[in-house]
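1. Starting from these lines, generate the structure:
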Amino acid sequence: MNAETATPTVQFTQRLSATRRGARLARHLAAHQLDVWGFPYGGDFSDAAALLVSELATNAITHARVPGRDFQLRLALTATTLRIEVSDARADRTPTSGPTTPAPDSETGRGLILVEALATRWGTADRLVGKTVWAELVLP
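-> This is a model prediction of the structure:
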């Protein structure tokens, strides 16, 4: 059973402004919520999840920002998996199936490489307005 079809035991959802501050807050809120759920700050699992949230939120505000529209962070914990979802308002800006390697001197373009390296699996899902980019981590 995957987290997409499993019923979450607990979940956390928060809308945030599509700004750098909103992306930073998403990371902090995720780390805090994971600590509440028993995954301590600074642990490998918490750090990996926080980095995934940061990359997905940063992509949402950088590549899929619509003025006046927020993005949404959702964490869903099942018995075996943490599913991280970041939803935005731009369905036309969907990530490719796999990350591409940027030029060595490029200052951007490595976010999905990190997502692919850290997540057990990741992907996208359509929404009524926009899209959701999700990543899953198997619980330690």
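2. contacts and neighbour counts: CA atoms only from here.
-> OK.
3. Can you show me the strands along this protein?
-> 10-16, 71-77, 81-88, 121-126, 131-138 (DSSP state E).
4. deepest of those, which one?
-> Sort the strands of the chain by mean neighbour count, taking mean count of other C-alpha atoms under 10 Å, and strand 81-88 sits at the top with a mean of 25.
5. so how far is that strand off the chain centroid?
-> The chain centre lies 5 Å from the centre of strand 81-88; the measure is C-alpha atoms, centre = their mean, to the nearest Å.
6. Mind giving me the packing neighbours of it?
-> helix 44-63, strand 71-77, strand 131-138 (3 or more C-alpha pairs under 8 Å, 6 or more residues apart in numbering; DSSP states H and E).
7. which ones are touching the residue lying closest to R127 once chain neighbours are set aside?
-> Using C-alpha to C-alpha, 6 or more residues apart in numbering and skipping the chain neighbours, the partner closest in space to R127 is A91 (7.9 Å). A91 sits next to 126-127, 129-131 when contact means C-alpha atoms under 8 Å, 6 or more residues apart in numbering.
8. I'd like the structure of this one too, to check against the first:
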Amino acid sequence: MTPVLDALPYRHVLTLPNEPSAVRLARETAEQALAEWGIDLHRPVVDAALLILSELVTNSVRHAAEVSPQIMVMYAASGGRLAFAVHDRHPHQPPLHHAATGTGGGLGTVMELARQLGGTVAVHGDAHGKSIWTTLPL
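-> The predicted model follows:
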């Protein structure tokens, strides 16, 4: 597990084919997990979190599908924090400073939403690809 997942009591991991249908499946799974964990789906942060998750999965589908036929989506939460990550096997780690300045495409949307909500975005790479994490306060 990663430090973010280890620190949060509610966790779920989903492996999906890296194709357009993964966006819908990742989002539906998030909604189901949040409901099971007792998190109100009508909280304003939930809509933004689902948009962020959709952008992260979409980025993987667009940019990593040739190298990474599957993606892993990680979900975690506690009473006050929500975290999502998308892991693919593509070695490129997008620089977050470009996204923060508006030159990061979909990642720019992720950065802006996370900033507005008081959350964080981080890229963690290893020999097996990279994970892009978003953590948001609930």
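9. from the contacts of A91 of structure 1, which two are the most distant?
-> Spanning the widest gap among these are D126 and V129, at 8.0 Å by C-alpha to C-alpha.
10. follow-up on the earlier one: how about the strands of structure 1, which one is nearest D44 of structure 1?
-> Among these, strand 131-138 sits nearest to D44 of structure 1 (C-alpha to C-alpha), with 11.5 Å.
11. Off-centre distance for the closest one?
-> Offset of strand 131-138 of structure 1 from its chain centre (C-alpha atoms, centre = their mean): 6 Å.
12. how big is the offset of that strand relative to structure 2?
-> In the superposition against structure 2, strand 131-138 of structure 1 averages 0.6 Å from its aligned positions (mean C-alpha distance after the TM-score superposition for structure 1).
13. Could you check how far Y41 of structure 1 is from K131 of structure 1?
-> For Y41 of structure 1, the distance to K131 of structure 1 equals 29 Å [C-alpha to C-alpha, to the nearest Å].
14. What's the separation between the residue lying closest to V133 of structure 1 once chain neighbours are set aside and L16 of structure 1?
-> Of all residues not flanking V133 of structure 1 in the chain, T124 sits nearest, at 4.4 Å (C-alpha to C-alpha, 6+ apart). Separation of T124 of structure 1 from L16 of structure 1 (C-alpha to C-alpha): 19 Å.
15. same deal with V36 of structure 1?
-> Distance, V36 of structure 1 to L16 of structure 1, using C-alpha to C-alpha: 20 Å.
16. Over to H28 of structure 1?
-> Distance of H28 of structure 1 to L16 of structure 1, given as C-alpha to C-alpha: 12 Å.
17. ditto for K131 of structure 1
-> K131 of structure 1 is 15 Å from L16 of structure 1, by C-alpha to C-alpha.
18. With L25 of structure 1 as the reference, measure out to V66 of structure 1.
-> To L25 of structure 1, V66 of structure 1 is 19 Å away according to C-alpha to C-alpha.
19. actually A57 of structure 1, not the one I typed
-> 10 Å.
20. Please list all residues in contact with the nearest residue in space to W134 of structure 1 that is not next to it in sequence.
-> The shortest distance from W134 of structure 1 to any non-neighbouring residue, by C-alpha to C-alpha, 6+ apart, is to E85 (4.3 Å). Contacts for E85 of structure 1 (C-alpha under 8 Å, 6+ apart) come out as 72-75, 132-135.
21. The same query, at a cut-off of 6 Å, please.
-> E85 of structure 1 makes contact with 73-74, 133-134 under the criterion C-alpha atoms under 6 Å, 6 or more residues apart in numbering.
22. ok, now L5 of structure 2?
-> Here L5 of structure 2 is in contact with A76 (C-alpha under 6 Å, 6+ apart).
23. same thing but at 10 Å, please
-> L5 of structure 2 sits next to 11-13, 74-77, 83-85 when contact means C-alpha atoms under 10 Å, 6 or more residues apart in numbering.
24. Before I go, just wanted to say thanks for your time.
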